[in-house]
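# I'd like to go over a predicted model; first the sequence, then the structure.
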Amino acid sequence: MEACLDIAVNSASFAYGEDTVLDNIKLEIPKGTFSALLGPNGAGKSTLLKVISGYLEPQQGEVLVCNKRVHSMGDRDRSRLITYVAPEYRSSFEFTVEEAVMMGRIAHSGSIMAQSPLDLEAAERAMLATKIIHLRDRPVTSLSSGEQQRVQIARAICQEPSVLLLDEPTAHLDMNFELEVMEILRQLVKQGRTVLAIFHDVNLALRYASTLFFMKQGKFVESIHPDGISPEIIEKVYGVEARILEDPAGKIRCVVPYSIARPPGLPRA
């Protein structure tokens, strides 16, 4: 029996002018899973997330989310299925934290002004989950980068989508909040949500994701279970030599880079 897919990218390509960023991408992500998108800067990770979310339309191929063509849907219908969390908070308005989180309910209510008791409860739960309830009346622009990131994640939770797409969700976060955000995402997956997130920290992805997708130069080069991580994959994707270590209990694997890889035939220093 085939797994129910929440995300299916079928031969999608995208270019900015003549610069090809995504080249014939094929991707399938089952419902209720936590997947990590990894790779060096400029690999096409953020562009792929924007294509899946509907912000960008591929020049070739198609994207299905919950068996629906993303780019044939209206904005409100799409927002009920998908939420996209950018790496940085951007707004031209002085919203309070609570107002920013409540924006996640527009997909359901149609307006930030039409707040039902259910909307208010959803916002309260999201702020409690991300530990920003004490900031609810503060302007978002007055917060630190890490606090703003938690506001964005709270807004995404408040939206109650089937699929969460997150571009570096742990950027700007201290270690404790970094782990708390990852635990929040893990709980959302346990509730049946599907999470696809970009990470620069391979070790964080190894600890929490069930599948790692590695990109390089607009293409997928590896798709593995965390147990399949190897020095060869790290060198192939990032161009660095690394060791793979395990804790004594064998539950957490860790990538330790130690040298830039030499081109074939070049002797070591």
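Arrived safely, thanks for sending. Note that the structure is a prediction, hence the values are computed from the model and not measured.

# okay, CA-based contacts and neighbour counts for the rest of this
Will do.

# can you give me the helices in the stretch 151-269 of the chain?
For the stretch 151-269 of the chain, the helices defined by DSSP state H, counting those that start in this stretch occupy 175-190, 202-208, 231-238.

# Quick one: residues contacting R186.
Taking C-alpha atoms under 8 Å, 6 or more residues apart in numbering, we find R186 in contact with F34, Y208.

# how far away is it from K251?
According to C-alpha to C-alpha, to the nearest Å, R186 stands 16 Å off from K251.

# again with L118
Distance of L118 to K251, computed by C-alpha to C-alpha: 40 Å.

# ditto for P117
Distance of P117 to K251, given as C-alpha to C-alpha: 43 Å.

# so how far is L22 from the residue nearest to R76 when sequence neighbours are not counted?
By the measure of C-alpha to C-alpha, 6 or more residues apart in numbering, the closest residue to R76 outside its immediate chain neighbours is A107, 5.2 Å from it. The spacing between A107 and L22, counted by C-alpha to C-alpha, is 29 Å.

# neighbour-wise, which of those two wins?
The residue with more neighbours, out of A107 and L22, is L22; 27 against 19, by other C-alpha atoms under 10 Å.

# Contact partners for the more buried one?
Each residue near L22 by C-alpha under 8 Å, 6+ apart is listed here: A12, S13, F14, A15, G44, T47, L48, Q217, G218, K219.

# Does it fall in a helix, a strand, or a coil region?
Here L22 is recorded as strand under DSSP: H, G, I helix; E, B strand; the rest coil.

# any idea how far it lies from L56?
L22 sits at a distance of 12 Å from L56 (criterion: C-alpha to C-alpha).

# what residues are shared contacts of these two?
Listed as contacting both L22 and L56 by C-alpha under 8 Å, 6+ apart are T47.

# List the buried residues for stretch 116-133?
Neighbour counts using 16 or more other C-alpha atoms under 10 Å place 119-120, 122-127, 129-133 of stretch 116-133 among the buried residues.

# what does that stretch contact?
So stretch 116-133 is contacted by 98, 101-102, 105, 109, 136, 147, 150-151, 153-155, 157-158, 180-181, 184 (C-alpha under 8 Å, 6+ apart).

# what's the spacing between that stretch and its chain's center?
Its chain's C-alpha centre and that of stretch 116-133 lie 21 Å apart, by C-alpha atoms, centre = their mean, to the nearest Å.

# helices or strands next to the helix or strand containing L48 in the packing?
If you go by DSSP states H and E, L48 is part of helix 45-53. Taking 3 or more C-alpha pairs under 8 Å, 6 or more residues apart in numbering; DSSP states H and E as contact, the helices and strands that helix 45-53 lies on are strand 19-30, strand 60-65, strand 82-85, strand 163-167.

# want to compare, so here's the second one:
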Amino acid sequence: MGDSMIRAGLGISVSNVRFAYDGHKILDDIKLHIPKGTFSALLGPNGAGKSTLLKVISGYLEPQQGEVLVCDKRVHSMKDRDRSRLITYVAPDYRSSFEFTVEEAVMMGRIPHSDSLIGSSARDIEAAERAMLATKIIHLRDRPVTALSSGEQQRVQIARAICQEPEVLLLDEPTAHLDMSFELEMMDILGQLVGQGRTVLAVFHDVNLALRNASTLFFLKQGELVESIHPDRISPEIIEKVYGVKARILEDSGGKFRCVVPYSLAGSTDTPRETPEGRSGPETPQVNEGGFPVWLS
């Protein structure tokens, strides 16, 4: 299949990308292709290269080799303003040191579309309102960002990204600092954006969150893409290969929920803990409606 056929309908195309810091290999021959209007997850242990790959795709870092296309455009050949209209990148652990209000910070997402530092057109204001409502920070609009908690600041970052109205959202740990309720709400928000035709690629440390929300899982290890699978193909072998831990994959009888439960390091002789009845769990134990093993509830 020719490159033109492969790239047709792709939101993100990464071809043979290599990246190094001071000669130290971070990414090695990465190839991945993500269709438009889909939600994909980047997974892997610490230091695997996940955040670096997001930065390369965003255009923030330029690879020493390879090519990145976003919506059929060469990312590293684009002007900054044009790239910002196409892509938004949300970094982890963002903390503002400036006394902007929440509304001002969210409105910064309109800068690529406006000639002023803080956009003020009717469309800009409407986009900011929608983003603040979606992320439930409208009541904080006049508060300084510096006065917010880490979780609230994360919501401001997500709202700014939504306000930017990009075609592609690159999110590094989008649920960092969020409580359980808003973590699920955030996944719903991202799902709605995908439903509108946007492409989402997010880094997750929580494999189970990715399993339940992404359509494709990309696993990195030591700078290499080692697995690219549909969530239904998750297996103990993949978890051990990528993370070096033994795990069980639990699911309900209808296959609606799946859950990865690690129980020991690879090479250990530990076995999964028994059920309350004193028996080892069945081959495919049931999980409750929240997606958790029944004996953990």
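Received the coordinates, thanks. Just so we're clear, the structure is a prediction, and the values are computed from it rather than from any experiment.

# Most tightly packed of the helices and strands packed on helix 45-53 of the first structure?
Burial of those is given as mean neighbour count (mean count of other C-alpha atoms under 10 Å); strand 163-167 ranks first at a mean of 25.

# where exactly do the strands run in the stretch 1-150 of the second structure?
Counting by DSSP state E, counting those that start in this stretch, the stretch 1-150 of the second structure has these strands, from start to end: 10-21, 24-35, 39-43, 65-70, 73-74, 87-90.

# which one of the ones you listed lies closest to A176 of the second structure?
Comparison of the strands of the stretch 1-150 of the second structure against A176 of the second structure by C-alpha to C-alpha identifies strand 87-90 as nearest, at 11.2 Å.

# Residues contacting the closest one, please?
When contacts are taken as C-alpha under 8 Å, 6+ apart, the neighbours of strand 87-90 of the second structure outside the stretch itself are 54-55, 58, 157-158, 161, 164, 166-172, 174.

# what range in the first structure matches that strand?
Under TM-score structural alignment, the match for strand 87-90 of the second structure in the first structure covers residues 82-85.

# so how far does that stretch sit from its counterpart in the second structure?
Aligned to the second structure and superposed, stretch 82-85 of the first structure gives a mean residue distance of 0.2 Å (mean C-alpha distance after the TM-score superposition for the first structure).

# Identify the residues contacting S51 of the second structure.
Counting by C-alpha under 8 Å, 6+ apart, the residues that S51 of the second structure touches are D172, V203.

# whoops, S58 of the second structure was the one
Contact criterion C-alpha under 8 Å, 6+ apart gives V75, I87, T88, Y89, L170 as the residues in contact with S58 of the second structure.

# what does L178 of the second structure give?
Contacts of L178 of the second structure by C-alpha under 8 Å, 6+ apart are G151, E152, Q154.

# Could you do E173 of the second structure as well?
E173 of the second structure makes contact with A91, P92, A202, V203, F204, H205 under the criterion C-alpha under 8 Å, 6+ apart.

# Over in the first structure, see which of those residues survive.
On the basis of both residues aligned by TM-score structural alignment, their matches' C-alpha atoms under 8 Å, what survives of those in the first structure is A91, P92, A202, V203, F204, H205.

# roughly how far apart are the fifth one and R95 of the second structure?
Using C-alpha to C-alpha, one gets 20 Å for the distance from F204 of the second structure to R95 of the second structure.

# what do you get for A8 of the second structure?
As it turns out, when the distance is counted by C-alpha to C-alpha, A8 of the second structure lies 38 Å from R95 of the second structure.

# now the contacts of E173 of the second structure in TSV, with neighbour count and distance to S235 of the second structure?
TSV is the format used below for the contacts of E173 of the second structure (neighbours: other C-alpha atoms under 10 Å; distance: C-alpha to C-alpha, whole Å):
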residue	neighbour count	distance to S235 of the second structure
A91	17	30
P92	17	28
A202	25	21
V203	24	20
F204	21	18
H205	17	17
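
# closest to I34 of the second structure among those?
Of all the contacts of E173 of the second structure, A202 has the smallest distance to I34 of the second structure: 12.1 Å, by C-alpha to C-alpha.

# what does L265 of the second structure align to in the first structure?
Under TM-score structural alignment, L265 of the second structure pairs with I260 in the first structure.

# related to what we said a few turns ago, who are the contact partners of the residue nearest to R76 of the first structure?
In this structure, A107 of the first structure makes contact with R76, D77, S79, R80, Q159, judged by C-alpha under 8 Å, 6+ apart.

# per the alignment, the last one corresponds to what in the second structure?
Across the two structures, Q159 of the first structure finds its equivalent in Q164 of the second structure, going by TM-score structural alignment.

# got it, and E28 of the first structure?
Aligned partner of E28 of the first structure by TM-score structural alignment: H33.

# Tell me the spacing between its match and S116 of the second structure.
In terms of C-alpha to C-alpha, H33 of the second structure sits 36 Å off from S116 of the second structure.

# Enumerate every residue touching the residue positioned nearest the centre of the second structure.
When C-alpha atoms, centre = their mean is applied to the second structure, the residue found nearest the centroid is A202 (1.2 Å). Residues near A202 of the second structure by C-alpha under 8 Å, 6+ apart: F39, S40, A41, L42, L169, L170, L171, D172, E173, P174.

# For the alignment partner in the second structure of S111 of the first structure, give me its contacts.
Taking TM-score structural alignment as the criterion, the aligned counterpart of S111 of the first structure in the second structure is S116. Listed by C-alpha under 8 Å, 6+ apart, the contact set of S116 of the second structure is empty.
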